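# Here you go, sequence then predicted model.
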Amino acid sequence: MIGSELDAAGVREPSLREAYRKCREINAQHGKTFFAATRLLAPSQRPAVHALYGFARRADDILDDFDDSRGNELRAEQLQKFSTQLYDSLGEGKPCGDDPTLTAVVDTARKYDIGWDLFDDFLGSMRMDLTVTDYPDRAALERYMYGSAEVIGLQLLPILGTVGSREDAAPHAAALGKAFQLTNFLRDVDEDLRRGRVYLPADELAAHGVDRDVLSWCQANRRTDVRVRSALAEQHAVARAVYTQAWPGIEKLDPASRPCVVVALKLYSEILDRIEEIDFEIFSQRATVGKVRRLTVAGAGVARAWGARLRHGSR
């Protein structure tokens, strides 16, 4: 299957094909919902999407490596090395070394004319994770999310294609990236707290009488305090509103790409449904969309994807 995708994408060189294969493996292993949606794209589009996922995952893994006392110092060194290799290759055509995620994403960036500034903004937010553990207000969190989530939507736009200008579709693509990340923030409060991070605006939590100590109490007792439930419900509503901003952008995409984005949007928004269904008890269970439901939604998307390709032609 991956061989036919690479053939369709015009990837012929053996080492480059292997780099794309590795990115696909990373996506399949770590991004099950995203990977399922990607299967609805035309074969020629899939390798580039896998490359972007593999690149982002590689940067994220650097942040989670090194548990010793020099952890942050080593993370910073590795992230800087990663950044330097990327820019040396994008800007000066130097080899990417033995990192397949860089090899694949540089090829993708060149093929689809994805601006280096989007990668710079992404890596800037990754650097924030080395030192920033709390966000005092919504504006501070928004600055982080632009680089860590919104630019992902913007990077995908040239791969997905648009029916009008890319600029017209860009705000909706950015909103979709933000909506996905806000969903993750809500689902992963417990996990992020274990890593010493809180990705919710401190002033908005404080309005409900919630601070890091209260969240830590919830974690220790595996239950959601009533104040925390109220605060999470407010954040839940914020995430829902961002999905509303993202939806109109689907009609601005190439028709053949729409089924993929619809499936991704539906499955991710259903994580919010699960959070609400468990009454925000996120410290004792993980809100997930079951495999059967993922397959059902993806199956319906397959029919739409094939219909779109027949009507408009596949790439």
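Received, thanks. Numbers count the residues shown, from 1 in each chain.

# From now on I want contacts and neighbour counts done on CA atoms only, so please keep to that.
Fine.

# Name the residues of stretch 199-209 that are buried.
By 16 or more other Cα atoms under 10 Å, the buried positions in stretch 199-209 come out as 199-202, 204-205, 208.

# Of these, which belong to helices?
Judged by DSSP state H, helices contain the following of those: 202, 204-205.

# just those now: which is nearest Ala59?
Distance to Ala59 across these (Cα to Cα) is lowest for Ala202, with 26.0 Å.

# what residues are up against that closest one?
Applying Cα atoms under 8 Å, 6 or more residues apart in numbering, one finds that Ala202 lies in contact with 134-137, 211.

# Over to Val105?
Val105 touches 48, 51-52, 55, counting by Cα under 8 Å, 6+ apart.

# and if you look at Asn72?
So Asn72 contacts 66, 130 (Cα under 8 Å, 6+ apart).

# got it, and the one 3 residues further on?
Contact partners of Arg75, counting by Cα under 8 Å, 6+ apart, are 62-63, 65-66, 130.

# and those, which are buried?
62-63, 130.

# any idea which of those is the one closest to Glu77?
For the buried ones among the contacts of Arg75, the residue nearest Glu77 by Cα to Cα is Ile62; the value is 9.7 Å.

# Second structure follows, compare the two:
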Amino acid sequence: MTARELDAAGITEPRLRDAYTHCRRLNARHGRTYFLATRLLPPERRPAVHALYGFARHADDIVDVCDGDLRRLADTGTQRRAAALDRLAGDLALGLAGGTGAAPVTLALADTSRRYGIDHGHFADFLGSMRSDLTVTEYADFAALRAYMHGSAAVIGLQMLPVLGTVASQEEAAPYAAELGVAFQLTNFLRDVGEDLDRGRIYVPQDLLAAHGVDRDLLRRCRDTGRSDRRVVAALRAFEDLTRAAYDRAAPGIPLLDPVTRPCIRTAFVLYRGILDAVAADGWAVLHRRAVVSRRRRALTAADGLLRVTAARLAARRRPPGSPGNAAPPPARAKESL
């Protein structure tokens, strides 16, 4: 299946194929919900999404030092991790400049950027937020958190937009794509409150916690004892409300996407928002365990997405070229630099 995707995308150079395959493995291993939705994209667009995910995941692993080849950094200090991010940024710059010495994740990302004309500034903004994770451990209010999420989440949606394609201008679709990236990350923050606390970070804004009588010590105590506290539950419910509002703001952007890519994003939208339902059903016990969407719901949502993909592709074949219902085709394939 990987070879079919790479062939469909016109990726023929062996080292590039290996780089994209590496990114695909990262997506399959770490981004189960995201990977499932990606399977609904046209095959020729999947490698680009894997490249975007693979680079983001690699940078995140440097910061969090949670698994994989980066485990050796687990006991190192902030300066070592910052140096690792600097090396990643340098490697990306090399790849974007057409250099052949780039590592797999940066090699695939640079190639995707050339093929789809992705703004390099999005990558710089992303790495800036990753660097802030090395020293910033909490956020005073939602405005401060949103400033961080511009680089860590909103730009991910903006990177995806040229790959997905639109029936409107990209300028019109961009705010919705950015907001969906924010909604996905807010969902991750809620789901991972306990794990992030173990890393010393709290992404739920401090003013929201304080409004419900919650501070770091109370969160730590609940995490360590396994006990719940009504004040913590109230704060987490308020954070859930903020997250649902982000989904509501992002939803109008889905119809602006290319019809053949809408089912992918709609599936991701439904599954990620479903994590909020799972958190609520589990009593907002995110300090003690990770809430997951049931396999049955995942399967039903994926099946619905597959039906929508089939219908969209059939409709696209019936429409004459250039008709209003047809999105512009993806950008022309870039000449491979290796």
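All right, it came through fine. This structure is a prediction, so every number in the text was calculated from the model and none was measured.

# Which positions within stretch 257-270 of the second structure qualify as buried?
The neighbour-count check on stretch 257-270 of the second structure (16+ other Cα under 10 Å) flags 257-270 as buried.

# Which members of those residues occur in helices, if any?
Short answer: those in helices (DSSP H) are 262-270.

# would you turn the buried residues of stretch 257-270 of the second structure into TSV with distance to Gly121 of the second structure?
Shown next, in TSV, are those (distance: Cα to Cα, whole Å):
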residue	distance to Gly121 of the second structure
Leu257	22
Asp258	24
Pro259	28
Val260	27
Thr261	24
Arg262	26
Pro263	28
Cys264	25
Ile265	23
Arg266	27
Thr267	28
Ala268	25
Phe269	26
Val270	29
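
# Of all pairs in those, which one is the farthest apart?
For these, the maximum inter-member distance is 18.1 Å, found between Asp258 and Val270 (Cα to Cα).

# Just give me which of the contacts of Arg75 of the first structure are shared by the second structure.
Using both residues aligned by TM-score structural alignment, their matches' Cα atoms under 8 Å, the second structure keeps these contacts from these: 62-63, 66, 130.

# farthest-separated two in those residues?
Greatest spatial distance among those (Cα to Cα): Phe66 and Leu130, at 12.0 Å.

# And the helices in the stretch 1-150 of the first structure?
2-8, 14-30, 32-38, 46-64, 71-92, 100-112, 116-131, 138-145 (DSSP state H, counting those that start in this stretch).

# got JSON lines for the ones you listed, with distance to Lys178 of the first structure too?
What follows is the helices of the stretch 1-150 of the first structure, written out as JSON lines (distance: least, Cα to Cα, whole Å):
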{"stretch": "helix 2-8", "distance to Lys178 of the first structure": "29"}
{"stretch": "helix 14-30", "distance to Lys178 of the first structure": "19"}
{"stretch": "helix 32-38", "distance to Lys178 of the first structure": "15"}
{"stretch": "helix 46-64", "distance to Lys178 of the first structure": "15"}
{"stretch": "helix 71-92", "distance to Lys178 of the first structure": "23"}
{"stretch": "helix 100-112", "distance to Lys178 of the first structure": "21"}
{"stretch": "helix 116-131", "distance to Lys178 of the first structure": "13"}
{"stretch": "helix 138-145", "distance to Lys178 of the first structure": "7"}
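
# Compare these and give me the one nearest Val151 of the first structure.
With Cα to Cα as the yardstick, what comes closest out of the helices of the stretch 1-150 of the first structure is helix 116-131 (5.8 Å).

# one step back: Asn184 of the first structure: which of the buried ones among the contacts of Arg75 of the first structure is nearest?
Among these, and counting by Cα to Cα, the member closest to Asn184 of the first structure is Leu63, at 16.9 Å.

# how about stretch 166-186 of the second structure, aligned to which bit of the first structure?
Using TM-score structural alignment, stretch 166-186 of the second structure corresponds to residues 162-182 of the first structure.
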